[in-house]
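Trainee: next come a sequence and a model predicted from it.
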Amino acid sequence: MLKDERQAFIMRQINLHNKVLSTDISAMLNISEDTVRRDLKEMAEEGKVLKVHGGAISRSFHYPFNADNAVYAQSAKQQIAQKIIKLLKNDMVILTGGGTTMIELAKSIPDNLRATFFTISPLVALELVEHRNLTVISIGGQLSPSSHVHMGASVINQLADIKVDLCLLGANGFSVQDGMTDSDWEVVQVKRAMIRAAKKLAIISIAEKLNSSQRMKVCDLNQINYLITELAPDNHFLSPYQQLDMELL
């Protein structure tokens, strides 16, 4: 595989999953980790990605408010945000994760919605607090330098003390075979705590992320009430999910 093809593949994986590990790319492409590291170093020097220990992350994920960093699939994420809004009712208590889709949601919430939002993302909190009728509570802990969400035992302990109507979580990996998955063990533990705190769970994903799996299980499909993508619920691409006991939006 030529260097341009390798780097295009790496860029797509980063756009889809926000972060890649050199070991995973090496296995996917059957190339050495040294080759992957050289590619990531070159891509970082060109300003395409941010190099981190063991891999790289998306610039738009790390700096979502920087206008120079285009949000991947922004139009699709804005469509998802509009669908989420239909689930939100006055006086609901809602819990959110982080990520660019959540930020698009926070920007789009109608000013007349009266609700309480808990979030592990300070970036999402900053957008939510601009809406005068929302009560915004940030779940605090150690701030992840790559994903800009709070992690760790203090977050999990705080989540154990609340019960929300709806939890909104972005999916890193999602498939019929493996359920919802992620690549970071700490993230998995926080997401599991968020799910335990919620009466209902909505998983948010652009369609490109579906039918993909990461290394670690977050939850099974039977724990999910809603799957929200930019596609129409009857789209043929969603056929593996149409027979499951969850509502497609």
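Mentor: Happy to help now that I have it.

Trainee: use CA for all of it now, contacts and neighbours both
Mentor: Fine.

Trainee: residues contacting stretch 117-128, please?
Mentor: Residues outside stretch 117-128 that contact it (CA atoms under 8 Å, 6 or more residues apart in numbering): 93-99, 102-103, 106-107, 134-140, 148-151, 155.

Trainee: okay, pairing it with this:
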Amino acid sequence: MLTTHRKQQILSILKRQGQVIAKEVSAAMSVSEDTIRRDLREMAQEGLLQRVHGGALPASPAVADFTQREQIAPEGKVAIGRAAAKMVQPGQVVILDGGTTARQVARHIPLDLKATIVTHSPTIALELIDHQNIEVILIGGRLFRHSVVAVGASAIETIAQIHADTFFMGVTGIHPKTGLTTGDYEEAAIKRAMSHAAAETIVLASAEKLNAASPYAVVPLSEISGIITERSAEKTLLRPYEKLGITVTRA
């Protein structure tokens, strides 16, 4: 079987089953596992999938820069942002992640709501500039330009001093096998620190992030309380999370 044909078959399996197990694919195609692993390496370099131990998972498309990501599923992100904003209660301390979906949360917080928003994103802080009753705590650090957020040791130290009610987390991938993942090592550490600083973590996940994975783990699914996704998301994609007792809100 030609390499091109093998890779097409691998993508077909990935789409149909949501994962590729190298041992099973090598047996089905009558080629060695080394050959399949080489195919997977090459496909991962092309951004077609995310390699994991023993095989591969779908790669998240949400790894482009901030401007490009704003063009991905904009209507879905607006709906998710609106639903998340409704969950913010008066007097709460809420940590709001950076990213394009979190930006929609900030835009839909009522102007008269009195609460505290903690964020490491200057973009989010600017969205809240006209919310006179919102106290904004902006966490500083080294600017990670890809997501326009602060990262680094000083940011993590500041986050450790906060005890928030809720953390609205943005990720590039959420998968029953790998949990919550993102595309940068330092950004993963910041998200993990913010999750540990809140009583509950709710994940903002537009449909393209479901059943997808990125290189760096944030937290396992056992550490989150809820997921907000688009109404159009396939129920079969959401079922594994509901079985784990995670509250899934379809916005």
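Mentor: It's in. On a predicted model such as this, the values are computed, not experimentally measured, just so you know.

Trainee: among the contacts of stretch 117-128 of structure 1, which are in strands?
Mentor: Counting by DSSP state E, the part of the contacts of stretch 117-128 of structure 1 found in strands is 93-96, 134-138, 150-151.

Trainee: and of the residues you listed, the nearest to Ala70 of structure 1?
Mentor: Thr96 (22.5 Å; CA to CA).

Trainee: PyMOL command to pick out the buried ones of the ones in strands among the contacts of stretch 117-128 of structure 1?
Mentor: The buried subset of these, as determined by 16 or more other CA atoms under 10 Å, is captured in PyMOL by this line:
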select buried, resi 93+94+95+96+134+136+137+138+150+151
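
Trainee: right, and the pair among the ones in strands among the contacts of stretch 117-128 of structure 1 with maximum separation?
Mentor: Once CA to CA is applied, those give Leu134 and Met151 as the farthest pair, at 23.8 Å.

Trainee: give the buried residues for stretch 118-128 of structure 2.
Mentor: Neighbour-count burial for stretch 118-128 of structure 2, counted by 16+ other CA under 10 Å, picks out 118-125, 127-128.

Trainee: strands - which of these land there?
Mentor: With strands taken from DSSP E, the overlap with those comprises 118-119.

Trainee: now the most centrally placed residue in structure 2. Nearest residue, chain neighbours left out?
Mentor: Geometric centre of structure 2, nearest residue: Val171, 1.3 Å, by CA atoms, centre = their mean. In space, Val171 of structure 2 comes closest to Thr182 once its chain neighbours are excluded; the distance is 5.5 Å by CA to CA, 6 or more residues apart in numbering.

Trainee: where along structure 1 do the helices fall?
Mentor: Applying DSSP state H to structure 1 gives helices spanning 3-17, 22-29, 33-45, 59-62, 74-85, 100-108, 122-128, 153-159, 185-196, 239-242.

Trainee: off-centre distance for the fourth one?
Mentor: Here helix 59-62 of structure 1 shows a centroid-to-chain-centroid distance of 12 Å under the convention CA atoms, centre = their mean, to the nearest Å.

Trainee: touching, Thr166 of structure 2 and Gln89? I think so.
Mentor: No: the criterion here is CA atoms under 8 Å, and Thr166 of structure 2 misses it with Gln89 at 10.1 Å.

Trainee: of these two, who's got more company?
Mentor: A direct count of neighbours by other CA atoms under 10 Å for Thr166 of structure 2 and Gln89 places Thr166 higher, at 23 against 13.

Trainee: let me know the secondary structure of Ile13 of structure 2.
Mentor: Under DSSP: H, G, I helix; E, B strand; the rest coil, Ile13 of structure 2 falls in the helix class.

Trainee: residue in structure 1 matching it?
Mentor: By TM-score structural alignment, Ile13 of structure 2 lines up with nothing in structure 1.

Trainee: burial count for Ile13 of structure 2?
Mentor: Burial of Ile13 of structure 2 is recorded as 15 neighbouring residues (other CA under 10 Å).

Trainee: same deal with Asp4 of structure 1?
Mentor: The number of residues near Asp4 of structure 1, taken as other CA under 10 Å, comes to 10.

Trainee: what residue in structure 2 is paired with it?
Mentor: Per TM-score structural alignment, there is no equivalent position to Asp4 of structure 1 in structure 2.

Trainee: Val25 of structure 2: which element?
Mentor: Using DSSP states H and E, Val25 of structure 2 sits in helix 22-29.

Trainee: touching, Tyr72 of structure 1 and His17? I think so.
Mentor: No: look at Tyr72 of structure 1 against His17 with CA under 8 Å: they stay out of range, at 10.5 Å.

Trainee: count of neighbours near the aligned partner of Ile162 of structure 2 in structure 1?
Mentor: Aligned by TM-score structural alignment, Ile162 of structure 2 pairs with Ile162 of structure 1. Per other CA under 10 Å, the neighbour tally for Ile162 of structure 1 reads 14.

Trainee: next up, the contacts around Ile162 of structure 1.
Mentor: Going by CA under 8 Å, 6+ apart, Ile162 of structure 1 touches Ala197.

Trainee: gap between it and Asp111 of structure 1?
Mentor: 25 Å (CA to CA, to the nearest Å).

Trainee: Leu201 of structure 1 now?
Mentor: For Leu201 of structure 1, the distance to Asp111 of structure 1 equals 24 Å [CA to CA].

Trainee: Gln242 of structure 1 contacts Leu248, doesn't it?
Mentor: Yes: using CA under 8 Å, Gln242 of structure 1 is in contact with Leu248, at 7.3 Å.
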